[in-house]
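Student: Predicted model and sequence below, questions to follow.
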Amino acid sequence: MKELNSNIGQTLRSYLRVLKLTKKPSREEFLTIAKVAGLGILAIGFVGFIIYVLLVELPRMV
């Protein structure tokens, strides 16, 4: 039990250390991250749409 408490305490200390190192992103950093994430979502959606068309709609046309 004592070992478990020690492990939990050590884990919490490492989490707190990481949180202390973080900082709030500037507006420019946030917008850049949002644009990249948005483009990634659109790219994955486009790939999914192409796969759908190839596997479902194209056989119906033939």
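Tutor: Structure's in. What do you need?

Student: contacts and neighbour counts: CA atoms only from here.
Tutor: Will do.

Student: And what about the most centrally placed residue in the chain, helix, strand or coil?
Tutor: Centroid check for the chain by Cα atoms, centre = their mean gives Ala37 as the closest residue, at 8.3 Å. The three-state assignment at Ala37 reads helix, by DSSP: H, G, I helix; E, B strand; the rest coil.

Student: Okay, one more to line up with it:
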Amino acid sequence: MEVPYELSAYTRVLKLASTPGWGEFSQVSLIAGAGILLIGLMGFIIFLIMSVLPGA
């Protein structure tokens, strides 16, 4: 894979990129937060199962 070192290649990408609006940012933040909470909840449930099973 060849990495372009020309400045024009980078400026073209920066021209295509745009700053997200508040609505898009908040939607992405909510989805990411829900994913983090879901993964944490799954880890906590696995922790509870693993701490209860050895004592049974």
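Tutor: Okay, I see it. All of these numbers come straight from a predicted model, not from anything done at the bench.

Student: What residue in the second structure is paired with the residue nearest to the centre of the first structure?
Tutor: With TM-score structural alignment as the criterion, Ala37 of the first structure lines up with Ala32 in the second structure.

Student: same question, Thr22 of the first structure
Tutor: Checking TM-score structural alignment: Thr22 of the first structure goes with Ala17.

Student: For that match, grab the count of nearby residues.
Tutor: Neighbour count of Ala17 of the second structure, defined by other Cα atoms under 10 Å: 9.

Student: residues contacting it?
Tutor: For Ala17 of the second structure, the contact set (Cα atoms under 8 Å, 6 or more residues apart in numbering) is empty.

Student: gap between the residue nearest to the centre of the first structure and Ala43 of the first structure?
Tutor: Applying Cα to Cα, to the nearest Å, the value for Ala37 of the first structure to Ala43 of the first structure is 10 Å.

Student: Equivalent analysis for Lys23 of the first structure, please.
Tutor: Lys23 of the first structure is 29 Å from Ala43 of the first structure, by Cα to Cα.

Student: do Lys2 of the first structure as well
Tutor: Counting by Cα to Cα - Lys2 of the first structure and Ala43 of the first structure are separated by 50 Å.

Student: Who has more neighbours out of these two?
Tutor: Using other Cα under 10 Å as the criterion, Lys2 of the first structure and Ala43 rank with Ala43 on top: 12 against 7.

Student: and the strand or helix carrying that one, how far from the second structure on average?
Tutor: Assessed by DSSP states H and E, Ala43 of the first structure sits inside helix 27-52. Superposed on the second structure, helix 27-52 of the first structure shows a mean distance to its aligned partners of 0.4 Å (mean Cα distance after the TM-score superposition for the first structure).
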